[in-house]
Each structure stands twice: as structure tokens, then as C-alpha cells.
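A.B. asks: no sequence on this one, just coordinates:
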């Protein structure tokens, strides 16, 4: 549920100017979660205490993030667009004004202008059907739905899920022991987060289709080289080639997060019209889960 509603909530809440950057931060903190989980695993791998703490403690630590999220939920702002759709205009205005509060704009001129646009947009969309049927009725909407449907299939067919899921097995097969494998796996996530951070610096300066096209091509090249190295040198004593195979795991996740991770969260939201925005997260995420 959070996987579907989180990106939609961010897109509806943030101002258009910083939408892609703030939506890209979702992927950034997703990698932060991977890093924390990986290094918790590394730490408890070396834990030598008795009993079952080696596997119980990581599971217990995994309870803290959702508990923290539940604790702060009452203070999270609701989407102003959703409040407008429920005729709760005063609450929507309070949130917009609070989000744009600045000492440089004491009269809230920017917030007033944005809220006016949101109100007029809602009035326009109130007379337009927002049902799922509308997505398939109009040719232009069908085209957008096809783009959203194919986007995760194309992006996640680059192999990132396979690399993420089986990286430990791949590294172990290359010849590293379990402790080294866990450390290398955690290191790949550090490389990934560097890619995320760099992507935030150019995401609004380069066209989305160019970013994703470059990412798909580069990921395909890196994955092809990784596959060749594993196929030829796995089980041999050629340490240089095996080390290169491990290095290309780092390079792949860095490349994927540099070009592809961010657009996978916000591009679909930018393609769909506002009144059908609720339809795109299930379409896009169901496709990625189906992979």
C-alpha cells in the first residue's frame, strides 16, 4: 500500500518546480533502507553470542522504521488536491500556506497563486470523468496508459532486481567467503546511493526520455560484460577477472540508480493527466511487481 500511495502523495504535495527531485528522493531513501539492512546483516553475521539473537535481532530492528512512521503519521500533511476533491478547501489552503511559508513572502503571494491554480484545476476536472473506464476510452489516454504500463517492464528488465536479489550468490560463486560477500553486497548499495545523489543534480536539466534511454543502454552494456565475466571465469583461479566481475556489480547498481531509479517514480505521474493520477500508480507498480 505504501509503495503505491507514497509516490502519488509526494507528487501531489510538492510544488512543480522541485517535483522530480523530491520524488527522486523516494528512491534515494529506498537505497538508504537497503544499506541499513545490509550492514545490520553484516554486523550480526559477526555476532558470536549464544542463542538466536543472530537472526532475531535483525528482525526486531526491522520493526523500528514502521513504528516510527506510524508515530509521525498524525503530523504528515494531507494532499491539498485530495482535500479539494473532498470540498475541504480551508484545510487545503492551510496546508498550501504552511508549505510555502517564507520570510521573503510574508503575504503568501506564491501560496495564494498556487492555491488559485489548484482550485481552478479542480473545478475543471470536476466536470470530467475520472473513472478507470476513461483511461481506456480515449485514444490519448490509452497511449499514456501503454507508456506507464511498458515503462517499468523496460526499466526493470535491465536486470537490477536479479542483481539485487542474487548479488550475494553471485559474489559467493566468484569465490568470496560469506563475510566478504555480505560486505561487498553492502558496498554495492553504497555505490548505488552515490548514483542517486548525482542524479538529483541533473534530473531537471536533461529530458526524461534521454535519461532513461542512456541508462537502459549503459545498464545493458555493463550487465553483458558482467555476464561474460561470470560465464568465462567463474570457477577459475583468474583473480583479476573475478575481481572485475565483482567490480561490475558495483558499476551496474551505480549506473541504474544514476539514470533509471529516479524516473521510475515520477515520470509516470508526469505523463498522466491530473484527474486520472490515481490510476497510474497501480498500473506502473503492478507491472514492476509482475516482473
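C.D. replies: That came in fine, so what should we check first? From a predicted model like this one, the values you see are computed outputs, not experimental measurements. Residues are numbered from 1 along each chain as shown.
A.B. asks: rest of the way, CA atoms for contacts and neighbours
C.D. replies: Fine.
A.B. asks: residues making contact with the helix or strand containing residue 57?
C.D. replies: Assigned by DSSP states H and E, residue 57 falls within helix 53-61. For helix 53-61, the surrounding residues in contact (Cα atoms under 8 Å, 6 or more residues apart in numbering) are 40-41, 44-45, 47-48.
A.B. asks: Which one (most neighbours) among those?
C.D. replies: residue 41 (20 neighbours; other Cα atoms under 10 Å).
A.B. asks: Run a quick neighbour tally on residue 165.
C.D. replies: Residues lying near residue 165 (other Cα under 10 Å) number 10.
A.B. asks: I should have written residue 258 there, sorry.
C.D. replies: Considering only other Cα under 10 Å, residue 258 is surrounded by 25 other residues.
A.B. asks: another one to put next to it:
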């Protein structure tokens, strides 16, 4: 068994900043729309005759971000194989940095819509390249755990955005309250760019491009065993890489071939289906509109932002649990438990929201909040990180980048269908207009 070295773990955790970049950027907007000053600055109405227009604007802002992420994801079908995994990470971080800065500086809704799309491209690239890279630098025996750090970092980004949004709610400067959380999205790609010179290229990509000596130096450092002077396990891993890549060179690596070949086509359907299934659970809709959902369940002031932050804490905890048990329990078992439990949980949640949203029934509203937290417990434990790991693993090495690109393109394309009507739907059932966040003084 190849050891997990400190150096290997350090590289994995640092590159996972790319997933954190995505997680923070994707989640932070849900806290900005929880700030009263956001609506004041853009002349949007939370209640009254303009509320429907506001809901449609929020739907466009969220769906265009997902559309950008879909374009970013599909670009990973060729970019990592062309310029390498390392420089793909640099490219994704650069676009995320520029996009985040321009979103922060938006002065009107049309500008924000366009900049959210550009920002989405960058973070869509970030979240697609991360599991590809992590799976290629991890030893096979620990691949589930190390690749699972992708989901842990992603949810940690959710966590940071939630608590930053909650903290800035109390600022006397309304513009700072919604702009600062957006501005903070630039920090993580900036750190990633600053540290990128020390990130090694994927040894598999180097072998493919006949840089065998450089690839061995990286493998030896990643999987070095201090108790074995011959480095037998690292050499066996390296031999397996070279043998696999020698075979890969004889294959047709085009995307069209993936759909023509039954075994590869089945893998495409599995990878895309798993990520589509993780999206169809409704996790992104709940995440992006948590604040307005909590408002509809009778919470006012800063309480919806606080509950959203606690919701993310629970998700973070159970994503860590998932990364620890995934190699023992298995991917399929986690999926079966996760999809069954989230379906049951959302059935109860839907019934409770339909009956009690906008009412003064504290018991019914509390039960609805409980099922939201139960949902994220099961989703984080069984589906969130497992889907990324499974999609990265189900494809042979030479098709991994294309497979992940197709899978996440499917994921974000589906999110457009879910997120675009969600704000209007929530408005129609009363969650937005019945309990708007009160305006602060000062």
C-alpha cells in the first residue's frame, strides 16, 4: 500500500483551494440577497408590486452564474489535456479572480448579470479540474479520502460565505454589508495563483508527454516511504502509470468515440447520471434560496442568515464524515442511502412548507426547519462528495478530463432549469413577500 505522505496531503489540501473558490463564489450570493442594502442599491422591491420583478432578477443572476459554470466545465474536456493540469488550475483561478472582482464592482443589474456569467466560467473550471488533479496525485488506496477533500473544501467555502454574510449584516455601512462578502471571493484564487509555482504537475500528464524523468521525481516525492529505501511501492505505482498510458496511446481519445463505444458510453451515462442525481435532490436550490426559505418560515432580521450559517456547518461536518467512510462503505451504498433519505426528507419538507410557510404556527415552522437540517445531513454524508469521487473514478485515466467535463456540464445545465424558476416559485408561495428582511437603521 502506497503511503500518504505529508507532502502529498499538503498538495491535496492546497489545490483544494480551487474547490473552495467555487464553493465560496457559488454560495456567497445567497447571503448578499439577505442584505437589505442590496435591494436598496439596485432599486429592487422585496414586497409590493415590484416583488415579482425582483424574483425574476434573482433567478437570472443565479441561472446565468450556473450557465457560466456549465461553459467552464465543458472547456475542461480539452484544456487539461492540452496545457496540463497545473496550468489549467492557474487559468481557472485567474478567470475566477477577475470575475469575482468585476462582480464586486458591479454598479447595475445588467453589469452584474454579465460579470456573474464570467465569474461562473472561472469557478466552473475550478470545480471540474480539482477532482481530476486530486485523483491523479493520490495513491489508489487513499484516493477516495484524498479526492473527497474536494467536497470538504467546497462546503468549507459555503461555510465561510455563510458566516461572513451573517457578520456583515450588522455593519452600519449597507454597501459594505453586501459588497465585502463578494470581494472576499477574490482572496482564494489569489492565494492559489501565488502558490501555484510550488504545485507539481500531474505525473500522469507528464508521462503522456514523454517527460518520464520529471514524472518519476514527482511520484517519488508524493509517495515516498521513509521506511523503504528501495521505494518499492512508489515504483510499482509508477510502473502501473506507465503501463496504463502505453495502452492509452493506442486508443481513440475523441469525445465522439466515447459515445460510439458501448462500455465508454455506459460510463458517460453513469458519471453524468450520478451528478444529475445529486443536482436533482434540490441541494443547490435550497442552498441559494435558504435565506428566503427561512424568512417564509417566520424568521426575521439576522436570524435567516444565522440559520443558513448553521445549516452549512452541519453540511461541512457530514462532508468530512463522508470523506472518512467512503473507502470503507463504498460509493454505491452511500448513493442508495442518500437518494432514498433525501427524497423522503424533501417530501416532508414540501408538505410542511406548503401548509405552514407564512403562518404563525411555530410547531409547523420548526418542523420544516428540522427537515431542512436533516436533508443536509443525509446529502452531505452520502451524496455531495461521493458524486465527485465517483465521476472521477468511473472513467479510465485517458478519458477522465472529458468525463468530468461532461458530468459537470450536465450538473450545471440542470441547475439552470432548477434555479431559474425557483425564486419566482418561492415568491408565489409567499416565502419572499410575507416576511421580508426589515431595513436596518444607519
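C.D. replies: Sure, I can see it. Quick caveat: nothing in here was measured; it's all calculated off a predicted structure.
A.B. asks: Any idea what the TM-score comes out to?
C.D. replies: Taking TM-score structural alignment, normalised by the length of the first structure as the basis, the two superposed chains have a TM-score of 0.96; 290 aligned residues with a Cα RMSD of 1.4 Å.
A.B. asks: quick one on the thing from earlier: turn the contacts of helix 53-61 of the first structure into TSV, including secondary structure and distance to residue 215 of the first structure.
C.D. replies: What follows is these, written out as TSV (DSSP: H, G, I helix; E, B strand; the rest coil; distance: Cα to Cα, whole Å):
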residue	secondary structure	distance to residue 215 of the first structure
40	helix	30
41	helix	30
44	helix	35
45	helix	34
47	coil	39
48	coil	42
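A.B. asks: Identify the residue nearest residue 372 of the second structure in space, chain neighbours excluded?
C.D. replies: Counting by Cα to Cα, 6 or more residues apart in numbering, residue 349 is the residue found nearest to residue 372 of the second structure once chain neighbours are left out, at 6.9 Å.
A.B. asks: wait, isn't the one you found in contact with residue 366?
C.D. replies: No. Residue 349 of the second structure is not in contact with residue 366 according to Cα atoms under 8 Å; the separation is 10.8 Å.
A.B. asks: overlap in contacts of the two?
C.D. replies: By Cα under 8 Å, 6+ apart, no residue touches both residue 349 of the second structure and residue 366.
A.B. asks: who's more crowded, these two?
C.D. replies: Taking neighbours as other Cα under 10 Å, residue 349 of the second structure and residue 366 compare with residue 349 leading, 21 against 15.
A.B. asks: element containing the corresponding residue of the first structure for the more buried one, please.
C.D. replies: Superposed on the first structure with TM-score structural alignment, residue 349 of the second structure falls opposite residue 226. Secondary structure from DSSP H and E places residue 226 of the first structure in helix 208-233.
A.B. asks: Tell me the helices and strands packed up against that helix.
C.D. replies: helix 239-259, helix 263-271 (3 or more Cα pairs under 8 Å, 6 or more residues apart in numbering; DSSP states H and E).
A.B. asks: Quick one: the residues in the first structure that stretch 153-168 of the second structure pairs up with.
C.D. replies: Using TM-score structural alignment, stretch 153-168 of the second structure pairs with 29-44 in the first structure.
A.B. asks: Mean deviation, the matching stretch versus the second structure?
C.D. replies: Mean deviation of stretch 29-44 of the first structure relative to the second structure after superposition (mean Cα distance after the TM-score superposition for the first structure): 0.7 Å.
A.B. asks: Identify each buried residue in that stretch, please.
C.D. replies: 31-32, 34-35, 37-42, 44 (16 or more other Cα atoms under 10 Å).
A.B. asks: in stretch 150-162 of the first structure, what counts as buried?
C.D. replies: Using 16+ other Cα under 10 Å as the test for burial, stretch 150-162 of the first structure gives 151-153, 155-160.
A.B. asks: how about it, aligned to which bit of the second structure?
C.D. replies: Under TM-score structural alignment, the match for stretch 150-162 of the first structure is residues 273-285.
A.B. asks: Verify the stated contact: residue 226 of the first structure with residue 248.
C.D. replies: Yes. Between residue 226 of the first structure and residue 248 there is a contact at 5.9 Å, judged by Cα under 8 Å.
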